[in-house]
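Colleague: no sequence for this one, just the structure:
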């Protein structure tokens, strides 16, 4: 069963918002941050959003932005029941291919989020920190 990406639409916004809130609420609580549905919705509207799928099943989503130097992973969330299937690693490789033209793939992760280990396994390095976040990047070259 192969994974694939499907362009997300505005109809997918409630799913993405709910999944992000469920996935991140413990970190928001831990670091005293406030969740904003409106903030999420505004950010969603300005990003490139994809559903991560296997066959007809949606496993999660990824949200991207870019500038002249890098592709930025702004959100990457998997349904809890769908974690550990390899979809996260697969989508990070797909994003590395997407970032080849610019050279860098970047993300920010909460310092206490165990996903940091996945990112490191997938070639990301910590390049900085801000309060409760690690800034990470992966150099992506055309091979």
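Modeller: The structure has been received and is ready for your questions. Just so it is clear, the model here is predicted, and its values are computed rather than measured. Numbers count the residues shown, from 1 in each chain.
Colleague: please make it C-alpha for all contacts and neighbour counts, starting now.
Modeller: Fine.
Colleague: what comes up buried for stretch 72-81?
Modeller: 72-78 (16 or more other Cα atoms under 10 Å).
Colleague: try it against this one:
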């Protein structure tokens, strides 16, 4: 990310898994349960492990503030997770992280729980709802060159 930003992305390491588990519990349980999804700790840990090689810690002023996990190919980038610790939310961190992804000039797809207010951020940043299932909206942002 740009040097003028207080935000940095660094590759997550195995020793970061406990932080990522705690982050997930702090940021997702409320939204999951509002959606009627009650996950065990084991299920949360499996979600942390899924595509772990594509996990990046979000540092804000050198402090671990969140997670960005994504997969990409030639034309498409799929955001698997963006999670920001509650004490760092509403500081523009999520917006900056997504704007970093926009620089890759690819179609970006993501899913967001229907009860998660992050949907509003995604809509403000140009994502449109292209589908949905029982629990999530499927959103996409066109490539803008």
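Modeller: Arrived safely. Fair warning: this is a prediction, and the values are worked out from it, not measured in the lab.
Colleague: would you pull the TM-score for this pair?
Modeller: Once superposed, chain against chain, the TM-score is 0.86 (TM-score structural alignment, normalised by the length of structure 1); 138 aligned residues with a Cα RMSD of 1.7 Å.
Colleague: now, which of the buried residues of stretch 72-81 of structure 1 sits nearest residue 1 of structure 1?
Modeller: Of all the buried residues of stretch 72-81 of structure 1, residue 1 of structure 1 sits closest to residue 78, with 16.9 Å by Cα to Cα.
Colleague: thought the closest one was touching residue 60?
Modeller: Yes: between residue 78 of structure 1 and residue 60 there is a contact under Cα atoms under 8 Å: 4.1 Å.
Colleague: joint contacts of the two?
Modeller: residue 19 (Cα atoms under 8 Å, 6 or more residues apart in numbering).
Colleague: so which of the buried residues of stretch 72-81 of structure 1 are in strands?
Modeller: 72-78 (DSSP state E).
Colleague: so how far is residue 142 of structure 1 from the spatially most central residue of structure 1?
Modeller: For structure 1, the residue nearest the mean C-alpha position is residue 76 (2.3 Å; Cα atoms, centre = their mean). Applying Cα to Cα, to the nearest Å, the value for residue 76 of structure 1 to residue 142 of structure 1 is 23 Å.
Colleague: start and end residues in structure 2 for stretch 131-140 of structure 1, please.
Modeller: Alignment of stretch 131-140 of structure 1 against structure 2: residues 134-143, by TM-score structural alignment.
Colleague: sort out which residues of the matching stretch are buried, please.
Modeller: Quick answer for stretch 134-143 of structure 2 (16+ other Cα under 10 Å): 135-141.
Colleague: okay, strands next: where are they in structure 1?
Modeller: 3-7, 48-54, 57-66, 70-78, 104-110, 125-130, 133-139.
Colleague: okay if I get these as a markdown table plus distance to residue 19 of structure 1?
Modeller: Converted to a markdown table, these look like this (distance: least, Cα to Cα, whole Å):
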| stretch | distance to residue 19 of structure 1 |
| --- | --- |
| strand 3-7 | 17 |
| strand 48-54 | 12 |
| strand 57-66 | 8 |
| strand 70-78 | 7 |
| strand 104-110 | 16 |
| strand 125-130 | 24 |
| strand 133-139 | 20 |
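Colleague: closest one to residue 16 of structure 1 among the ones you listed?
Modeller: strand 57-66 (6.8 Å).
Colleague: what does the closest one contact?
Modeller: By Cα under 8 Å, 6+ apart, strand 57-66 of structure 1 touches 16, 19, 44, 46-53, 71-79, 82.
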